[in-house]
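Colleague: The following block contains a protein sequence and its predicted model.
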Amino acid sequence: MNELSWSKVDDFFVDTLVDQDEVLLAALAANSEANLPAIDVSPAEGKLLHIYARMMGAKRILEIGTLGGYSTIWLAKALPEDGKVITLEFEPRHAEIAAKNIRHAGLESRVTILVGPALESLPKLASSAPFDLIFIDADKKNNPAYLEWALKYSRQGTVIIGDNVVRSGRVADENNQDENVAGLREFLQRQGQEKRLTATAIQTVGAKGWDGFSVAIVD
């Protein structure tokens, strides 16, 4: 098996199970046209986030890392009319494109984008907490700090999802001290040690190569 085979299986799953509507496809097209980094979640991953949010009846979601808003739209579409996604984005241009995509989706009433370093935005969100679902998908070196904020803004039953935790296997190489790999390793280690969390992580292969995500629930 190789990445070509993985991508073909992903394509089959998407064609069979993931019905992307016009606004989701338009968001991907807009992100590509704007030359944003091609690091959106895959369609299958986006729908998985959507399913998680619906499974738990989420009304308040925190997303750390917006990019062009593709995952944000998947999450917002899972919410009731009075639900809210607060999403944090470092790059103003990315946030501008995301805002356009979200407006095109008709979801602007459910989404608030905060622009700037997430570690500067997070202390301002106390009045919006607790969140039901927290999706961490930003600069990996700061994942341990994002986890601490996620715990502060959680309640019993909050689900915390971390994306891109495998890095093609580099996360398990203790000799690899790249700041993003080291940040992910500490992020996962802290979840394993944190008595308030029940956590696991899953490896994936697909259109995004060899990767994976972590899932934790606050006890």
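Modeller: Cool, got the structure.
Colleague: make it CA atoms for all contacts and neighbour counts henceforth
Modeller: Will do.
Colleague: contacting residues around the closest residue to Ser109 other than its chain neighbours?
Modeller: Leaving aside its chain neighbours, Ser109 sits nearest to Lys84 (7.8 Å; criterion: Cα to Cα, 6 or more residues apart in numbering). Applying Cα atoms under 8 Å, 6 or more residues apart in numbering to Lys84 gives the contacts 59-61, 76, 109-112.
Colleague: Presented hereafter is structure B, for comparison with structure A:
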Amino acid sequence: MNWTSNSYHHNPQWTAVDVYTYKHSHPASRPNTKALESTLIASSSAGLPDYNLSPTQGKFLALHCRTAGVTNSLEIGTLGGYSAIWLASENPKLRLTTIEYKLKHVQVARKNIELAGLSDRIEVIHGAGIDVLSRLREEVEAGTRPKFGFVFIDADKDNNWNYFKLSKGIVKPNSVICIDNIVRDGQLADFSDTDQYVMASRQVVQNVGKEPGVDSVVIQMVGEKSYDGWLWAVVN
């Protein structure tokens, strides 16, 4: 999530439910618990913004990859590597390519991923999302890189639609492309709000809804990251 709780109308009960349920669905004895907690601590200590998914959101995406049998996944927006570590640590057969524009974030993420023992399955590429995606598309078309089975987009919101268009051409049939931070505290449907990120969210919702070969839904959610949601799109 890319807003802090101070940006939302936050209900502490949402956090209480997340905390209560998570300790039962993912107890501290799980093998990846230490790596995930250490990643959050190291990212915060390095001064990275608190834009990570919540633990329940991270696990949901990881479980989706498991149930869908995803072995090759793509992420746009690495931050400190928290969501990447979720996906790979919960899916031993999964390989992940993640793209990050900011060098400091790349350095922190690579260190976190190394400490988690996942450097052999998570590739962190430093560069602008559109440029890197264009190169990945060339590699997929040349047959030197396999198509992806899941894409998670959580980067600069102005480029959400561009990221989606480029990702659509490099996924397998029936793969999901998920875009984070779409609902934006409900401002998505407040048409008097002309914030650039809200406008970018509307653009991608409207364009994906008209895109041939795609079926989509917007999922609203509340929790410790307050009120936001995902665009969940299946590419036929």
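Modeller: Okay, I see it. Since the model is a prediction, treat every value here as computed from it, not as a measurement.
Colleague: quick one: what's aligned to the residue nearest to Ser109 of structure 1 in structure 2?
Modeller: Here Lys84 of structure 1 is matched to Arg95 in structure 2, going by TM-score structural alignment.
Colleague: Go ahead and flag the most central residue of structure 2.
Modeller: Phe152 (4.0 Å; Cα atoms, centre = their mean).
Colleague: so it sits in a helix?
Modeller: No: using DSSP: H, G, I helix; E, B strand; the rest coil, the assignment for Phe152 of structure 2 is strand, not a helix.
Colleague: List the contacts of it.
Modeller: Contact analysis of Phe152 of structure 2 by Cα under 8 Å, 6+ apart lists 74-76, 177-180.
Colleague: which one of the residues you listed is nearest Ile130 of structure 2?
Modeller: Ile76 (9.6 Å; Cα to Cα).
Colleague: so the residue of structure 2 sitting at the aligned position of Pro37 of structure 1 is in which element?
Modeller: Mapped onto structure 2 by TM-score structural alignment, Pro37 of structure 1 lines up with Pro49. For Pro49 of structure 2, there is no helix or strand it lies in under DSSP states H and E.
Colleague: Which single one of the contacts of Phe152 of structure 2 is nearest to Leu115 of structure 2?
Modeller: Proximity of those to Leu115 of structure 2 was ranked by Cα to Cα; the top entry is Glu75 with 19.6 Å.
Colleague: Where does the host helix or strand of the closest one end up in structure 1?
Modeller: Per DSSP H and E, Glu75 of structure 2 falls inside strand 72-76. With TM-score structural alignment applied, strand 72-76 of structure 2 matches the range 60-64 in structure 1.
Colleague: which stretches of structure 2 form strands?
Modeller: With strands called from DSSP state E, structure 2 shows them at 72-76, 95-100, 122-126, 148-153, 171-179, 214-223, 226-235.
Colleague: Minimum distance to Gly58 of structure 2: which of the ones you listed has it?
Modeller: strand 148-153 (10.9 Å).
Colleague: Show where that closest one falls in structure 1, residue numbers please.
Modeller: Alignment of strand 148-153 of structure 2 against structure 1: residues 131-136, by TM-score structural alignment.
Colleague: swap in stretch 173-190 of structure 2?
Modeller: By TM-score structural alignment, stretch 173-190 of structure 2 lines up with residues 156-173 in structure 1.
Colleague: Can you give me the first-to-last residue distance of the matching stretch?
Modeller: 33 Å (Cα to Cα, to the nearest Å).
Colleague: can you tell me which residue in structure 2 aligns to Lys195 of structure 1?
Modeller: Looks like Lys195 of structure 1 aligns to Pro212 there (TM-score structural alignment).
Colleague: what's the answer for Trp210 of structure 1, then?
Modeller: Counting by TM-score structural alignment, the partner of Trp210 of structure 1 is Tyr227.
Colleague: give the contact list for the nearest residue to that match once chain neighbours are set aside.
Modeller: With sequence-adjacent residues excluded and distances taken as Cα to Cα, 6+ apart, Tyr227 of structure 2 is closest to Asp185, at 5.0 Å. By Cα under 8 Å, 6+ apart, the residues touching Asp185 of structure 2 are 8-9, 226-228.
Colleague: how about the residues you listed, which pair is most distant?
Modeller: His9 and Asp228 (10.6 Å).
Colleague: So the two - more neighbours on which side?
Modeller: Under the criterion of other Cα atoms under 10 Å, the comparison of His9 of structure 2 against Asp228 puts Asp228 first, with 23 against 11.
Colleague: I figured that one hits Gln187, correct?
Modeller: No: between Asp228 of structure 2 and Gln187 there is no contact under Cα atoms under 8 Å: 9.3 Å.
Colleague: Now Pro146 of structure 2. Nearest residue, chain neighbours left out?
Modeller: Nearest non-adjacent residue to Pro146 of structure 2 (Cα to Cα, 6+ apart): Val140, at 5.8 Å.
Colleague: lining up the contacts of Asp185 of structure 2 with structure 1, which overlap?
Modeller: Retained in structure 1 (both residues aligned by TM-score structural alignment, their matches' Cα atoms under 8 Å) from these: 226-228.
Colleague: Would you mind giving these as TSV with distance to Lys102 of structure 2 added?
Modeller: Putting the kept ones among the contacts of Asp185 of structure 2 into TSV (distance: Cα to Cα, whole Å) gives the following:
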residue	distance to Lys102 of structure 2
Ser226	26
Tyr227	27
Asp228	24
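Colleague: ok, now how distant is the match of Lys84 of structure 1 from Ala155 of structure 2?
Modeller: Arg95 of structure 2 is 20 Å from Ala155 of structure 2, by Cα to Cα.
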